[in-house]
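>>> With the input below, show me the fold.
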Amino acid sequence: MQTGTHFDREHCVRAVQSKDARFDGWFFTAVLTTRIYCRPSCPVVPPKAENMTFYPSAAACQQAGFRACKRCRPDTSPGSPEWNQRADLVARAMRLIADGVVDREGVPGLAARLGYSTRQVERQLLAELGAGPLALARAQRAQTARLLVETTPLPMAEIAFAAGFSSIRTFNDTVREVFALSPSELRARAPKGRTSAPGTPGTLVLRLPFRAPLNPDNLFGHLAATAVPGVEEWRDGAYRRTLRLPYGHGIVALTPKPDHIACRLTLSDLRDLTVATSRCRRMLDLDADPVAVDDHLRTDPFLAPLVDKAPGRRVPRTVDEAEFAVRAVLGQQVSTAAARTHAARLVTAHGKPLDDPEGGLTHLFPSPEALAAVDPETLAMPRTRRTTFTTLVGQLADGTIHLGVDSDWAETRARLLELPGFGPWTVDVIAMRALGDPDAFLATDLGIRRAAGELGLPATPAALTARAEAWRPWRAYAVQYLWATDSHPINFLPV
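This next block holds a predicted model:
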């Protein structure tokens, strides 16, 4: 099925008639007779085909005068996989909007980050998504507002402020327009017991949806096995970590469930809710389309048994791109345990302390600016790696290298390769886990080469890279399946 403004109408109609949840978030169905828009899997009886029209975004539906269905709650669909598998202007803009940039910096700030004029950004978003950046950000604010209304006891004025609205009136008008209910009516309709318990200010309990299947083993196993003490931990069946956010900081606990990820967020400033949620989704790769990925990889007879054994593997990513790049350098040519030890020392010495009454989290990971100020002679690492480390954090701190959701993948790769001590493995692992490139491939990784040899695939980097051409554009997911052939603890959920 094509995305953007060019839908295959016949496929869309079939997806709606079969209530196919795989397409939730890919497109939205607007019903001309009721003026309601739904996700494809809406449980109500599907409308007649001639009464359906299709839009690429909830914002486009809202702009066309449709309101959200009260049954299927289309605003809570998983995000479109398109924005995390592309690096063009529209995809980068969508990642920035999800990260709250329009709310904080306006459309001019969005355009400046992308290196285009405001008019160019608006024109391309409108052409592909049927809505401009302001409308897309407004739809996101409405979703955040609904979440806070239904899951917290906060006063409506505080919710309006936290969701990013400029006034109470705008908040009220938007909620009524999008949901055909006032904020008070939304709260009254919310299922009992969903609101956060009193006495936990700033704490929210959310459900993060995903497209099935999802295999949590390598995803949470990797995060838990590489966790930096003080910043991350595995506790009571949940991966927990600290978050540096635009307005403050937070602590998140993420627990895999059969049909969602349970997310418990504690924020110092509720205005960071949208950003924190977006970054957690990105870290867990929850907007992926696992059926499309797995179907493609199954066409290779060597990978098919691995996919069939445990389908739905995701690429574990990060909530902080600069942090991950620093950790990738610390992990060069050392064991996972040694890398964790090096990172923990930096955290203790240079991270910002915070209080975690529920567990063992103690610090935020140090910012590039804090690490750039570190005396190199105090770093317990070989001189060549010390040079690599100081060069990286210096360029991250002064902006020479920018790692973020808006990064141009090709340009960033080229800049990283220019740094001393940066070879293919370091650049590719940053591309895969920090930049989010779904086609990044670690041909020089020892575990990948060992797995390839055991499967009968070429084991030399050049030959394996040539063989992996058939896996494009999903080579990062092939990496997860190859890594899973090993008994390394990153591939299993902790017990």
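
>>> make it CA atoms for all contacts and neighbour counts henceforth
OK.

>>> Count the neighbours of His488 for me.
Each residue near His488 was counted by other CA atoms under 10 Å, and the total is 14.

>>> quick one, strands of the stretch 151-300 of the chain?
Applying DSSP state E, counting those that start in this stretch to the stretch 151-300 of the chain gives strands spanning 203-208, 232-235, 238-244, 249-256, 261-267.

>>> mind giving me CSV with the ones you listed and columns for distance to Arg449 and mean neighbour count?
Shown next, in CSV, are these (distance: least, CA to CA, whole Å; neighbours: other CA atoms under 10 Å):
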stretch, distance to Arg449, mean neighbour count
strand 203-208, 35, 20
strand 232-235, 29, 22
strand 238-244, 29, 23
strand 249-256, 30, 22
strand 261-267, 32, 21
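
>>> now these in JSON lines, with distance to Arg141?
As requested, the strands of the stretch 151-300 of the chain are arranged in JSON lines below (distance: least, CA to CA, whole Å):
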{"stretch": "strand 203-208", "distance to Arg141": "16"}
{"stretch": "strand 232-235", "distance to Arg141": "29"}
{"stretch": "strand 238-244", "distance to Arg141": "21"}
{"stretch": "strand 249-256", "distance to Arg141": "20"}
{"stretch": "strand 261-267", "distance to Arg141": "17"}
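
>>> And for whichever strand or helix holds Leu482, what's in contact with it?
If you go by DSSP states H and E, Leu482 is part of helix 475-483. Outside helix 475-483, the residues that touch it by CA atoms under 8 Å, 6 or more residues apart in numbering are 218, 293, 297, 303, 306-307, 313-315, 432, 437-442, 447-448, 451-452, 468, 471, 491.

>>> I'd guessed Asp320 sits against Leu435; true?
No: between Asp320 and Leu435 there is no contact, the gap being 10.0 Å when judged by CA atoms under 8 Å.

>>> I have a second one here; can you model it like the first so I can compare?
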Amino acid sequence: MHHDPESCYRAVKSRDRRFDGVFYTGVTSTGIYCRPSCPARTPALRNVRFYPTSAAAQAAGFRACKRCLPDATPGSPDWDVAADVAGRAMRLIADGVVDREGVDGLAARVGYTPRHLSRLLSAQLGAGPLALARARRAQTARTLIETTGLGFADVAHAAGFSSVRQFNETVREVYATSPTRLRGRRGGDATSGQLTLRLAVRTPFAGRALLDFLAHHVVTGVEVAGDGWYARTLDLPHGPGTLRLELADHRVAGETAFVRATLGLEDLRDTSAAVERARRLLDADCDPLAVDDHLAGDPVIGGLVRATPGLRVPGQVDGDETAIRTVIGQQVSVAGARTVTGRLVAAHGRPVDTRVPGLTHLFPTADALAALAPEELPMPRSRGRALVALCGLIADGDLSLDRGPDRDEVRRRLVAVPGIGPWTADYVAMRALAHPDVFLPTDIGVRNALRGLGDPTPEGPRSADPAALAEAWRPWRSYALMHLWNTLMPETTADTEEC
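A predicted model of the protein is given here:
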């Protein structure tokens, strides 16, 4: 799509919201860049240029449109689907890795030299890592300026700028206006460390089903959930934090909806990292129309897809935590896994003071659990050995789950650990690495869900092999899996803080 101007122009002429965040339109006659769905008059084809990222448009000298706010869109779903080096690097840049570790740190995480990574990103995304990080800082700054009461010095600090002067210059260059003129209605508390933001998601968005899943898996001390909301602690690069999401359904397709997120941060420098982790958890960059179009006509799960459009694959705020919780939950019920995990949190998690009742601890680090003997863990000895071995790999830096490494390499390292099998490795790929095409044919929940569907085809799901059925669901098998699990999920109708 990025390299086909005629296709891009057709999307612009039809103001197709599906492509917001997938590419950006620079208009040479005005010097601004827009999202494809911008309501302004469509420019002539000879006057437009198309860019894969907002950073590329900015590098070409275009300013952001004040009418359509092109950077206030979900990111491209292509980054998770392809999972190539550029996509993995983009996710790490959004997490603030360049601001914290520089281009050298980013390159090390994806396994390339800084020079080669810069060439690759420039070729594929139209901008190098520094320009991409600068665009992300500008976007974070605009969001904070327009939605919080933070002073501009605090905004600059929170967005990752090295100085207020750099912040002012970047805002003026990207948005062609001053921070003062960008300031709108203030939605946050500048003195309490509480920030209230709106996170863009594509629609349809099945927020209630996502909430049901998260609430069903809450771990005491780390997570709480209630009717319409979910909250948890965050272990961020500069200190602890909390996240509270208000989740509801948005059924109108093809729009951009917003999820209200409240962040409690000890250090404002963690704003970008907290926002990116919240977006991961929401699967905010998913393209639900593409997923639903592919699955809705299937004779087995099509009815489920039509009943719950926009179902998301719940992501994660910490890949290490997801892997640890997955190993704990091997071959036990969800309730049993929550009980064991809650005991580990109470014994080995870091206590924190928060403003959210029930949020008392950060999840234990891999370093802390790697130092334990398997017999000290409240689980069968073999699973304890697997857990300690996994945490040892993470603590030693031999296994990274930050979405930088190649998915296949992560899977290979996981299944090499005694006691960790394909189910665990694939579940980690789906939740921690945002793999959109994972299926778990041996999962008891999958088999129970298929039996509950009856026999909509002559051979029927009862007699069919789940792995064979799932072939028709590629490349969105992770979403098909979630639709099957969703049939077994209890609804969240009351507070679950004590669960």
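
>>> need the contact list for Trp474 of the first structure.
Here Trp474 of the first structure is in contact with Val293, Leu297, Pro438, Asp439 (CA under 8 Å, 6+ apart).

>>> In helices only, show me those.
Counted as lying in helices by DSSP state H, out of these, are Val293, Leu297.

>>> Closest one to Pro366 of the first structure out of the contacts of Trp474 of the first structure, please.
Pro438 (27.3 Å; CA to CA).

>>> contacting residues around the closest one?
Asn84, Gln85, Met432, Pro473, Trp474, Arg475, Ala476, Tyr477.

>>> if you line the two up, which stretch of the second structure does stretch 390-407 of the first structure fall on?
Using TM-score structural alignment, the residues of the second structure aligned to stretch 390-407 of the first structure are 388-405.

>>> what's the span of the matching stretch from first residue to last?
In stretch 388-405 of the second structure, first residue to last residue: 22 Å (CA to CA, to the nearest Å).

>>> Buried residues in that stretch, which are they?
By neighbour count on 16 or more other CA atoms under 10 Å, the buried set for stretch 388-405 of the second structure is 388-395, 399-405.

>>> Max pairwise distance over those residues: which two?
Farthest pair in these (CA to CA) is Val388 and Gly404. Separation: 22.8 Å.

>>> Show me what Gly447 of the first structure lines up with in the second structure.
Aligned partner of Gly447 of the first structure by TM-score structural alignment: Gly445.

>>> count of residues packed around Asp437 of the second structure?
By other CA under 10 Å, 19 other residues sit near Asp437 of the second structure.

>>> The first structure: which residue goes with Ala89 of the second structure?
When the first structure is aligned by TM-score structural alignment, the residue opposite Ala89 of the second structure is Ala93.

>>> so which strand or helix has that match?
Using DSSP H and E, Ala93 of the first structure falls in helix 89-98.

>>> With the second structure overlaid, report how far that helix is off on average.
After superposition onto the second structure, helix 89-98 of the first structure sits on average 1.0 Å from its aligned residues (mean CA distance after the TM-score superposition for the first structure).

>>> buried ones in the following helix or strand past that helix?
Using DSSP H and E, the helix or strand that follows helix 89-98 of the first structure in sequence is helix 101-114. Neighbour counts over helix 101-114 of the first structure (16+ other CA under 10 Å) mark Val101, Val102, Asp103, Val107, Leu110, Ala111, Arg113, Leu114 as buried.

>>> Could you do stretch 455-468 of the first structure as well?
Going by neighbour count (16+ other CA under 10 Å), the buried part of stretch 455-468 of the first structure is Leu457, Pro458, Ala459, Pro461, Leu464, Thr465, Ala468.

>>> Stretch 185-204 of the second structure now?
If you call a residue buried by 16+ other CA under 10 Å, then stretch 185-204 of the second structure has these buried ones: 187-188, 194-204.

>>> Please pull up the equivalent of Ile145 of the second structure in the first structure.
Under TM-score structural alignment, Ile145 of the second structure pairs with Val149 in the first structure.

>>> so what does the strand or helix carrying that match touch, helix or strand wise?
Here Val149 of the first structure sits within helix 133-151, counting by DSSP H and E. For helix 133-151 of the first structure, the elements it packs on are helix 58-63, helix 89-98, helix 101-114, helix 118-129, helix 156-163, helix 168-179, helix 183-189, strand 203-208, judged by 3 or more CA pairs under 8 Å, 6 or more residues apart in numbering; DSSP states H and E.

>>> Pro475 of the second structure and Phe439 touch, don't they?
No: between Pro475 of the second structure and Phe439 there is no contact under CA under 8 Å: 10.3 Å.

>>> Which one's more surrounded, those two?
Using other CA under 10 Å, the more surrounded residue of Pro475 of the second structure and Phe439 is Phe439, with 25 against 17.

>>> contacting residues for that one?
Phe439 of the second structure sits next to Asp426, Ala467, Ala470, Arg477, Ser478, Leu481 when contact means CA under 8 Å, 6+ apart.
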